[in-house]
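1. Sequence isn't available, so here's the structure alone:
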């Protein structure tokens, strides 16, 4: 004689609770995406420069908090001819509108689904500045599938308009500031920085005085020096 099966399936209450939790999660994600997509337009209407700076800085900090990097044994330093580490942390600079602006690229667990998608996972996030019709805009790229090289484009969500400065520096293990970084390069020990400092400036509305915000983000997830040999 056999006893009752241990697998009784889900009860109605468990299903109801699961559906409720999923609804809350999707509502939160939807709200976050609407804030990101519409934030720049709303801030333009209110003219609140401090809010624009604060909102953009918070998004950068949120993404850095979810930073993902491969650790040993998943990560092993390769040869220079190998494919790039898809989870690399890079900081470069380019001239936009006559000013030098940073391009910050890393992978994060804080992917923001959009377009009706509910997919989650590790995403490539890139913060960069574009210029269109004489106006500079800070944008945020978020891609779950990032095997193809990143290409700056105007289709990425706008974080802030009227950007006059977007300067990112990395803090190394000796406390020195570095204007560029590449965790896939021996020159940086194949490591990630200890912290990231972001400076963001915005031109005032109607020719008024501008504002600047600065924040330092220690990285909770980082990879120490990992050279070959």
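-> Received the coordinates, thanks. Since the model is a prediction, treat every value here as computed from it, not as a measurement.

2. Could you use CA atoms for every contact and neighbour count after this?
-> Fine.

3. what about residue 104, distance to residue 147?
-> Plainly put, residue 104 is 17 Å away from residue 147 if you go by Cα to Cα, to the nearest Å.

4. Which of those two has more residues huddled nearby?
-> residue 104 (23 against 10; other Cα atoms under 10 Å).

5. buried ones in the helix or strand hosting that one?
-> For residue 104, the host element (DSSP states H and E) is strand 99-108. Buried positions in strand 99-108, judged by neighbour count with 16 or more other Cα atoms under 10 Å: 101-108.

6. quick one: the helices in this structure?
-> Assigned by DSSP state H, the chain shows helices spanning 12-46, 49-65.

7. ok, and here's another one to check against it:
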């Protein structure tokens, strides 16, 4: 009987031991499985950090995109301003290369009417609150704007006009002979806007540089410049564009001795 009880007690002990072992294995499995889920998942803080980083990236990308679009618009406007100034400068150069200094075969240089008609006059004038150069000369580069068939030697005048406050433009007056007293007209073609500076420099027979010229004056003795330099500056906020050129005059008149 005692042996039987002992055997039964041993079985009971084994059953208890097996049950404890099973519970321990189950606990270990649950612990490992739970840890695996924690390592595979995301906490709320991690999700918020990820959203914050993503928002920074998106904001940076859109800011860069807007900056590119704004720069593209600025570049296009700057190119348009440059083309306008370049076309104006090229027009002045073409007119100066076709300059007319005297009548072919005419030697009566003492004639006031002749010298007055084909004189070259460069001066600095006050326009609004600024000073600009103004140039008057005769040229074969007449531009027919009224669809007429008249050709000849034209009186050309380049001058600056203020159309709004601190908004200056360059106009080109073109008149065929007989030349009338010069008067600014709104119908004169507008060659350049947003003009900041227009300067002409004149180089005479003595190779000196002058800020002005008057071929009728005693100082220049009815002579014409051998070269004229042009400096045109236009506003292109926040910067400005400066174009310069030197034109050698193909026909000139020497100073009277």
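-> Structure received. The shown structure was predicted, so the numbers you read here are calculated from the model rather than taken from an experiment.

8. so what number do they get for TM-score?
-> Once superposed, the chains reach a TM-score of 0.73 (TM-score structural alignment, normalised by the length of structure 1), with 181 aligned residues with a Cα RMSD of 2.1 Å.

9. hmm, back to that, what range does the strand holding residue 104 of structure 1 cover in structure 2?
-> Residues 130-139 of structure 2 are matched to strand 99-108 of structure 1 when aligned by TM-score structural alignment.

10. Mean distance between that stretch and structure 1 after superposition?
-> Stretch 130-139 of structure 2 differs from its equivalent in structure 1 by a mean of 0.6 Å after superposition (mean Cα distance after the TM-score superposition for structure 1).

11. Now tell me what touches that stretch from outside.
-> Stretch 130-139 of structure 2 is contacted by residues 95-96, 98-101, 118-126, 153-160, 197-200 when judged by Cα atoms under 8 Å, 6 or more residues apart in numbering.

12. Pull the number of nearby residues for residue 229 of structure 2.
-> By the criterion of other Cα under 10 Å, residue 229 of structure 2 has 16 neighbours.

13. sorry, that was for residue 191 of structure 2
-> By other Cα under 10 Å, 17 other residues sit near residue 191 of structure 2.

14. That one touches residue 89, doesn't it?
-> No. Using Cα atoms under 8 Å, residue 191 of structure 2 is not in contact with residue 89; the gap is 9.0 Å.

15. where do the strands sit along the stretch 1-150 of structure 2?
-> Along the stretch 1-150 of structure 2, counting by DSSP state E, counting those that start in this stretch, strands occupy 99-100, 121-127, 130-139.

16. and residue 11 of structure 2, which of those strands is closest to it?
-> Among the strands of the stretch 1-150 of structure 2, the nearest to residue 11 of structure 2 by Cα to Cα is strand 130-139 (117.0 Å).

17. what's the angle between the closest one and strand 121-127?
-> With axes from the mean of the first three to the mean of the last three Cα atoms, to 10 degrees applied, the angle from strand 130-139 of structure 2 to strand 121-127 works out at 150 degrees.

18. which position in structure 2 aligns with residue 55 of structure 1?
-> In structure 2, residue 55 of structure 1 lines up with residue 87, judged by TM-score structural alignment.

19. nearest spatial neighbour of its match, skipping sequence neighbours?
-> residue 191 (7.8 Å; Cα to Cα, 6 or more residues apart in numbering).

20. wait, what's in contact with the counterpart of that neighbour in structure 1?
-> Aligning on TM-score structural alignment places residue 191 of structure 2 opposite residue 159 in structure 1. Contacts for residue 159 of structure 1 (Cα under 8 Å, 6+ apart) come out as 36-37, 39-40, 56, 137-140.

21. If I align to structure 2, which of these are still contacts?
-> Using both residues aligned by TM-score structural alignment, their matches' Cα atoms under 8 Å, structure 2 keeps these contacts from these: 56, 137-140.

22. tell me which of those is nearest to residue 173 of structure 1?
-> Distances from residue 173 of structure 1 to these, taken by Cα to Cα, are shortest for residue 56, at 26.7 Å.

23. if I pick that closest one, what's in contact with it?
-> Counting by Cα under 8 Å, 6+ apart, residue 56 of structure 1 touches 159-160.

24. At the geometric centre of structure 2, which residue sits there?
-> residue 78 (2.2 Å; Cα atoms, centre = their mean).

25. Setting aside sequence neighbours, what's the nearest residue to it?
-> Closest residue in space to residue 78 of structure 2, ignoring its immediate chain neighbours: residue 236 at 6.5 Å, by Cα to Cα, 6+ apart.

26. Count the neighbours of that neighbour for me.
-> When neighbours are defined as other Cα under 10 Å, residue 236 of structure 2 has 17 of them.

27. I figured it hits residue 80, correct?
-> No. With contact defined as Cα under 8 Å, residue 236 of structure 2 does not count as touching residue 80 (10.0 Å).

28. Identify the residue of structure 2 aligned to residue 130 of structure 1.
-> Counting by TM-score structural alignment, residue 130 of structure 1 corresponds to residue 161 in structure 2.

29. ok, now which ones touch that match?
-> When contacts are counted by Cα under 8 Å, 6+ apart, residue 161 of structure 2 touches 127, 168-171.

30. same thing but 10 Å
-> 126-128, 132, 167-171, 184-186, 190, 193, 195 (Cα atoms under 10 Å, 6 or more residues apart in numbering).

31. The nearest residue to residue 134 of structure 1 once chain neighbours are set aside and residue 120 of structure 1, how far apart?
-> Nearest residue to residue 134 of structure 1, sequence neighbours excluded (Cα to Cα, 6+ apart): residue 97, at 7.4 Å. Going from residue 97 of structure 1 to residue 120 of structure 1 by Cα to Cα gives 35 Å.

32. More neighbours: which of those two?
-> residue 97 (16 against 12).

33. Quick check: the more buried one vs residue 164 of structure 1, distance?
-> 9 Å.

34. and for those two, which residues touch both?
-> Each of 129, 135-136 lies in contact with both residue 97 of structure 1 and residue 164 under the rule Cα under 10 Å, 6+ apart.
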